[in-house]
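Colleague: only the shape, not the letters, is given here:
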C-alpha cells in the first residue's frame, strides 16, 4: 500500500501536533542523543505529519533503509522479511483525539515518530536487520520466534542506553509514551545491564508499563552481540524437551 498524504484530515494533523508537542519537551533529557540527531536528520516537526516519500529519500541516502507502508500490525513472516530487506513496516493511520493516551494497536506516531529517527544510525539498523534475518530463518519455529521477540522487545521497543549524560532511552515503545518515558528512567522499575541470557529468560507484558529494562553501553555493543544471540537461541532450541 501507499501513504496517501492528501487523505490526512485537519484532526489527523492536530493529533500529530499534540502528541509531538507533548512528547518533545521530555526528550532532550530523556532520549538517546542518536534519536535527537535522527529526528533532526529526517526533518520531523510538530507542524506536519511526515511524508514517507520525503523521509525515504533521506533514509536511503544515510543507511539504505526506507519506510514501507502497511495497514496495521503485520504477521511475523512479512514483518521479518521486510526488515531483512531494510524496509521498516509502518502504518499510515493516526489515532483519534479520543485515543491520545492509550491505543491497543500502535499507530503512526509510534511507528514513525518513535522508530524512524534511529534508522539513521548504522550500527542500530545493522542490528535490526540481523535479528530480522534470524526471524525470517526461524519463522516456522514458534519457540525460536518467542525467544527472539524478547530480544526485540527489550532492545528495539524498550531499550535503555548509558551515555555520558546519564541513562537515556532508545526504545520506541518508551519514546512514544510520555508516561513510560518518565517511569523508565525513575527508580521504580528494575534496571539491568544488557545480557543476552538474562533477556532470553525474561518475559514481558504488553498491557502495562514494564517492570524490567536492559541497558546497553553503545549501539556497537548491540550489533556485536548478534553472534551470541544466534548461538544462545540455537542452544536453547536444541535443549528443549521433545514432546511426544
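Modeller: Received the coordinates, thanks. Note that the coordinates shown come from a computational prediction; the quantities given were computed from them, not determined experimentally.
Colleague: please count neighbours and contacts with C-alpha atoms only from this point.
Modeller: OK.
Colleague: the closest residue in space to residue 195 that isn't next to it in sequence and residue 184, how far apart?
Modeller: Residue nearest to residue 195 in three dimensions, not counting chain neighbours: residue 214, with 7.7 Å by C-alpha to C-alpha, 6 or more residues apart in numbering. From residue 214 across to residue 184, the span is 10 Å (C-alpha to C-alpha, to the nearest Å).
Colleague: more neighbours: which of the two?
Modeller: Per other C-alpha atoms under 10 Å, whichever of residue 214 and residue 184 has more neighbours is residue 184, with 25 against 19.
Colleague: quick check: the more buried one touching residue 192?
Modeller: No - checked against C-alpha atoms under 8 Å, the pair residue 184 and residue 192 is beyond contact range at 11.9 Å.
Colleague: what touches both of these two?
Modeller: Shared contacts of residue 184 and residue 192, defined by C-alpha atoms under 8 Å, 6 or more residues apart in numbering, are found at residue 213.
Colleague: how about residue 122, what does it touch?
Modeller: residue 63.
Colleague: ranges for the strands of this protein?
Modeller: 66-70, 87-91, 160-163, 166-169, 190-193, 212-216 (DSSP state E).
Colleague: can you say which of those is packed in most?
Modeller: strand 87-91 (a mean of 23; mean count of other C-alpha atoms under 10 Å).
Colleague: use this one as the comparison:
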C-alpha cells in the first residue's frame, strides 16, 4: 500500500473515536514479519557504539529482538511495568490534538502497517518499524518517558496558543533526530536516525552536518527537512537536562519572544551557537548541484 492509504480526514471504519484500532497481529503475513526481521537485523548490527545507552537498554528490556513484528499487547505489558506507557495501533497519521492527547496520557500511537520489501531504505510516512523500533525503546527510560508525556501536554497547550510550528521543531530535533553527549562520545537517540541505516552513520560520522549544543529557543526557530538527511543536529547534554528544561520553562512567553523572529534556515550557524562540529555542508552542496544538473 502507498503512504496515501494511511492518511485520513476522519477516523476510518473500524477505528474508535480516539483513532485507535485493534492491532490484529495475526493478520500480518509472513512476508511482513520478514521485512521487520530484515530491518531489525540490519539496525541491530549497526547501533552498538552509536545508539545511546538508554536506547540500547530499552531494546533489550522490551525484548524487541524476538522475531517478527511485535505484538502490542505483550509490548505494552512490558512497557507499562517500566514507565507506565503503552503502545496503541492507529490506521495512519492522526490529527495533532489526538496525537498530543495520547502522548500526554502515556499512549504511544503506532502505524499498523509495515513498508514493502522494496521500501527498506525510505518511507515518507512512519510505519510500525519506525514507530516501534525507532521510538519505543526510549520509552523504557523513565526520564525520557516523562519528557515525552510532558511534550504531549505542551502540544495541547501549543495548539491553543497557535504555536505548533515552533513546538514541532522541538519534537523534530529531539524525539526524531536528537543526539546526546555521553561519556564515550556523541550518541544517537532520535527515532528517525536509529531506524535508518544510512542516517545512523551520517549523523555521527559525516563531516557535512553541523552538530550544535541544544538550546530551546534556537531549536524552535530552526527549519528542518522531512525528506532528506538533516544538516543540523542538536546535542543534549543528558535526558535529565532535556526534561528539566521542558518542565521548568514557561513556553507561552517564549513563543511570544520567538514568534516575530525569522526562522533559521536548514544548515545555518548563527551567533551564540555552541558549535560542537561545524559542518562542511558538502552533502547539501552535492544535492543542490545534482538538482541543477
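Modeller: Thanks, I have it. These numbers come from a predicted model, not from an experiment.
Colleague: give the aligned equivalent of residue 141 of the second structure in the first structure.
Modeller: Matched to the first structure by TM-score structural alignment, residue 141 of the second structure sits across from residue 121.
Colleague: mind listing what its match touches?
Modeller: Per C-alpha under 8 Å, 6+ apart, neighbours of residue 121 of the first structure: 34, 38, 63.
Colleague: tell me how far the first one lies from residue 187 of the first structure.
Modeller: Pointing back at residue 34 of the first structure there. 24 Å.
Colleague: before we move on, the earlier item: tell me who's in contact with the residue nearest to residue 195 of the first structure.
Modeller: 154-155, 159-160, 191-195, 199.
Colleague: returning to that earlier point: so which of the contacts of residue 121 of the first structure belong to helices?
Modeller: Within the contacts of residue 121 of the first structure, residues falling in helices by DSSP state H are 34, 38.
Colleague: out of the contacts of residue 121 of the first structure, who's nearest residue 171 of the first structure?
Modeller: residue 34 (11.7 Å; C-alpha to C-alpha).
Colleague: what's the closest of the strands of the first structure to residue 139 of the first structure?
Modeller: Closest among these, once you apply C-alpha to C-alpha, is strand 87-91, at 17.3 Å.
Colleague: mean per-residue distance, that closest one to the second structure?
Modeller: Compared with the second structure after the fit, strand 87-91 of the first structure shows a mean deviation of 0.6 Å (mean C-alpha distance after the TM-score superposition for the first structure).
Colleague: which part of the second structure matches the helix or strand following that strand?
Modeller: Helices and strands here follow DSSP states H and E; after strand 87-91 of the first structure, the next one along the chain is helix 108. Aligned by TM-score structural alignment, helix 108 of the first structure corresponds to residues 128 of the second structure.
Colleague: the aligned residue in the second structure for residue 43 of the first structure and residue 200 of the second structure: what is the separation?
Modeller: By TM-score structural alignment, residue 43 of the first structure lines up with residue 63 in the second structure. Counting by C-alpha to C-alpha, the separation of residue 63 of the second structure from residue 200 of the second structure is 21 Å.
Colleague: same thing with residue 134 of the second structure?
Modeller: Applying C-alpha to C-alpha to residue 134 of the second structure and residue 200 of the second structure gives a distance of 11 Å.
Colleague: overlap of the contact sets of those two?
Modeller: 193-194.
Colleague: what segments of the first structure are helices?
Modeller: 10-23, 33-41, 52-62, 76-84, 108, 122-137, 142-152, 172-175, 178-184, 196-200, 219-224, 226-239.
Colleague: pull out the buried positions in the longest one.
Modeller: For helix 122-137 of the first structure, the neighbour count (16 or more other C-alpha atoms under 10 Å) marks 122-136 as buried.
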